[in-house]
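> dropping a prediction and its sequence here:
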Amino acid sequence: MRKSYWTPSIIPNDNDQTVYLVAEDFGKLGRAWREADYEATDLETVIEDLLSGQYNNPICVVAFNTEERWSEDVSEDVARELRRRCDLELRDLPSSIQDFVERHEDRNRGQLTLRLV
């Protein structure tokens, strides 16, 4: 019997799709990449899931595109977008993502100052 060393690829077949995965801290159980439905790895779905409490203690968000052969930690961009959406809706950040946003948002954000005339 002939042995085959070929294994199926885990790379999505869609040619040019950027995938976003969230790493989460499960405390004593450790840290892991969260399992995600193939159709739920786009940026908008990940942001909506973060805002709706689907993640309890996210660590980082990484984007990768296998067609273009790149990956990048996009946690700062995601944190900025989460803050922006909550600000627009005049609501507080959900407690499940508050640490994530504070840890990753742009350090130059600072508080706006009003000029007294």
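Now that the structure is in, tell me what you want to look at. Everything numeric here is computed off the predicted structure, so don't read it as measured data. Numbering: from 1, shown residues only.

> rest of the way, CA atoms for contacts and neighbours
Will do.

> helices along the chain, start to end?
43-51, 75-88, 95-104 (DSSP state H).

> which of those helices sits closest to residue 15?
With CA to CA as the measure, helix 43-51 is the member of these nearest residue 15 (17.0 Å).

> turn the helices of the chain into a markdown table, including mean neighbour count and distance to residue 29.
Formatted as a markdown table, the helices of the chain follow (neighbours: other CA atoms under 10 Å; distance: least, CA to CA, whole Å):
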| stretch | mean neighbour count | distance to residue 29 |
| --- | --- | --- |
| helix 43-51 | 16 | 20 |
| helix 75-88 | 17 | 22 |
| helix 95-104 | 17 | 17 |
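
> closest to residue 62 out of those?
helix 75-88 (7.0 Å).

> how close does the closest residue to residue 63 other than its chain neighbours sit to residue 91?
Leaving aside its chain neighbours, residue 63 sits nearest to residue 20 (4.4 Å; criterion: CA to CA, 6 or more residues apart in numbering). Distance from residue 20 to residue 91, counting by CA to CA, to the nearest Å: 25 Å.

> second structure follows, compare the two:
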Amino acid sequence: MPHSPSTVPHPRDVYLVLEDFGGGLGRAWSETNEDDAGRATLMRQIMEGQYQHPARIVVFNTVEGWSRDVTVEIADELRRCFVEFDDIAPAALEFIERVGRS
């Protein structure tokens, strides 16, 4: 049987956010456009306030076959790069304070 090439052109890390909607709504994985699932875009979206209460952030790579929780890692990285952002959403500050390490 001939070998078929992969339908995925390059290994790519995909980031998803578990958003806590509070009250009776609970938590759900936020819908994300395929082109917006990278680390830099995710960090910018958090700083802009596109996520109101991110509870968990997971990165995965189906080509390489792994996944992991990067919630604390992202919060720490956002804390270190505050100066790169002109305006920081209150939700981003709350996320960094709640999750980030000193």
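Received the coordinates, thanks. This is a predicted model, so every value here is computed, not measured.

> that older thread, looking at the helices of structure 1, which is nearest to residue 65 of structure 1?
Nearest of the helices of structure 1 (CA to CA): helix 43-51, 12.4 Å.

> comparing residue 20 and residue 91 of structure 1, which residue is more hemmed in?
Legend: neighbour count by other CA atoms under 10 Å for residue 20 of structure 1 and residue 91, higher for residue 20 (23 against 10).

> would you confirm that the more buried one contacts residue 61?
Yes - using CA atoms under 8 Å, residue 20 of structure 1 is in contact with residue 61, at 6.6 Å.

> list residues touching both of these two?
When CA atoms under 8 Å, 6 or more residues apart in numbering defines a contact, no residue borders residue 20 of structure 1 and residue 61 alike.

> and the helices of structure 1 as JSON lines, adding distance to residue 30 of structure 1?
Formatted as JSON lines, the helices of structure 1 follow (distance: least, CA to CA, whole Å):
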{"stretch": "helix 43-51", "distance to residue 30 of structure 1": "19"}
{"stretch": "helix 75-88", "distance to residue 30 of structure 1": "20"}
{"stretch": "helix 95-104", "distance to residue 30 of structure 1": "17"}
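
> for residue 67 of structure 1, find the nearest of those helices.
helix 43-51 (17.1 Å).

> contacts for that closest one, please.
So helix 43-51 of structure 1 is in contact with 19-22, 40, 55, 78, 82, 93-94, 96-97, going by CA under 8 Å, 6+ apart.

> and stretch 85-105 of structure 1, by the same measure?
By CA under 8 Å, 6+ apart, stretch 85-105 of structure 1 touches 50-53, 55-60, 75-77, 79-80, 82-83.

> go again using 6 Å as the cut-off
If you take CA atoms under 6 Å, 6 or more residues apart in numbering as the criterion, stretch 85-105 of structure 1 is touched by 56-57, 76, 79-80.

> picking that back up, residue 27 of structure 1: which of the helices of structure 1 is closest?
If you check each of those against residue 27 of structure 1 by CA to CA, helix 95-104 wins as the nearest, at 13.6 Å.

> tell me the residues of structure 2 aligned with the closest one.
Using TM-score structural alignment, helix 95-104 of structure 1 corresponds to residues 90-99 of structure 2.

> now the matching stretch on structure 1. Mean distance?
Stretch 90-99 of structure 2, aligned to structure 1 and superposed, deviates on average by 2.0 Å (mean CA distance after the TM-score superposition for structure 1).

> test my guess that residue 18 of structure 2 contacts residue 31.
No - Residue 18 of structure 2 lies out of contact with residue 31 (CA atoms under 6 Å); the separation is 9.7 Å.
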